[in-house]
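K.L.:
missing the sequence, but the structure's below:
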């Protein structure tokens, strides 16, 4: 299991063990993290799993593909260099300790 840290907009912190191979969104959805709605179920066809990637983690993630980039254009509060769709982030051992924050617009 890989430790992923989710911080809700109000500051509530969730340190969750997420299985490698799941998405960061699935870890949030399956554990009741507020603000990660995931309306499309992880198909990259909405932006309701938008998160801010904390610290220097952004540079350590796989690059944003075109479809995710298009969906991020619809994410309220999108911040270049910080915003990602959590459904597009596959959990791997290298992501142990990844911290993501839920934007205020999704609270």
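P.N.:
Perfect, I can see it now. Since we're looking at a predicted model, the values are computed, not measured.

K.L.:
alpha carbons only for contacts and neighbour counts from here, please
P.N.:
Fine.

K.L.:
what does stretch 59-68 contact?
P.N.:
Contacts to stretch 59-68, defined as C-alpha atoms under 8 Å, 6 or more residues apart in numbering, come from residues 44, 84, 85, 88, 89.

K.L.:
Out of the residues you listed, which comes closest to residue 52?
P.N.:
Nearest to residue 52 among the contacts of stretch 59-68 is residue 84, at 6.4 Å by C-alpha to C-alpha.

K.L.:
check contacts around the closest one.
P.N.:
50, 51, 52, 53, 64, 68, 72.

K.L.:
so how far is residue 9 from residue 44?
P.N.:
22 Å (C-alpha to C-alpha, to the nearest Å).

K.L.:
hold the first one in mind and look at this next one:
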């Protein structure tokens, strides 16, 4: 289980525990966190679960694969270093303390 902090664009923080094996997107969805739409349900077929990963966490996460890179091209104001799709981040004990911030909007 990992404690993950989701920060809305307006600065509102939501700290929730997410079970190992779920994705960061599923953790947001299951805890009614606003700002992650997840329109495709986690199939990496859209960019509506886009977040900016806190700078301290960028190097700790697995690298983006080609499919995630392609979908991030459609995200709202992607950041080349910090943008990730939460459907592609699998929760494990190593993600305990992860901090992600939602963009102003999802497209």
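P.N.:
Received it, and whenever you're ready, just let me know what you need. No experiment lies behind these values; they were computed from the predicted model shown.

K.L.:
Make TSV out of the contacts of stretch 59-68 of the first structure and add distance to residue 105 of the first structure.
P.N.:
As requested, the contacts of stretch 59-68 of the first structure are exported to TSV (distance: C-alpha to C-alpha, whole Å):
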residue	distance to residue 105 of the first structure
44	19
84	14
85	14
88	20
89	20
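
K.L.:
Can you select the buried ones from those residues in ChimeraX?
P.N.:
Buried subset of the contacts of stretch 59-68 of the first structure, written as a ChimeraX selection, criterion 16 or more other C-alpha atoms under 10 Å:
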select :44,84,85,88,89
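
K.L.:
Just the strands from the second structure, written as ranges.
P.N.:
In the second structure, the strands defined using DSSP state E lie at 2-7, 13-18, 50-53, 83-85, 99-101.

K.L.:
Spatially central residue in the first structure, please.
P.N.:
Nearest to the mean C-alpha position of the first structure, counting by C-alpha atoms, centre = their mean, stands residue 86 at 2.8 Å.

K.L.:
Grab the nearest non-local neighbour of it.
P.N.:
residue 25 (4.6 Å; C-alpha to C-alpha, 6 or more residues apart in numbering).

K.L.:
just the buried members of the contacts of residue 84 of the first structure?
P.N.:
By 16+ other C-alpha under 10 Å, the contacts of residue 84 of the first structure give 50, 51, 52, 53, 68, 72 as buried.

K.L.:
Might one say that the first one is in contact with residue 86?
P.N.:
Meaning residue 50 of the first structure. Yes: between residue 50 of the first structure and residue 86 there is a contact under C-alpha atoms under 8 Å: 6.1 Å.

K.L.:
Flag every buried residue along stretch 17-33 of the second structure.
P.N.:
Neighbour-count burial for stretch 17-33 of the second structure flags 18, 19, 20, 23, 24, 25, 26, 27, 28, 29, 33 (criterion: 16+ other C-alpha under 10 Å).

K.L.:
Please apply the same query to stretch 50-63 of the second structure.
P.N.:
Residues of stretch 50-63 of the second structure classed as buried by neighbour count (16+ other C-alpha under 10 Å): 50, 51, 52, 53, 58.
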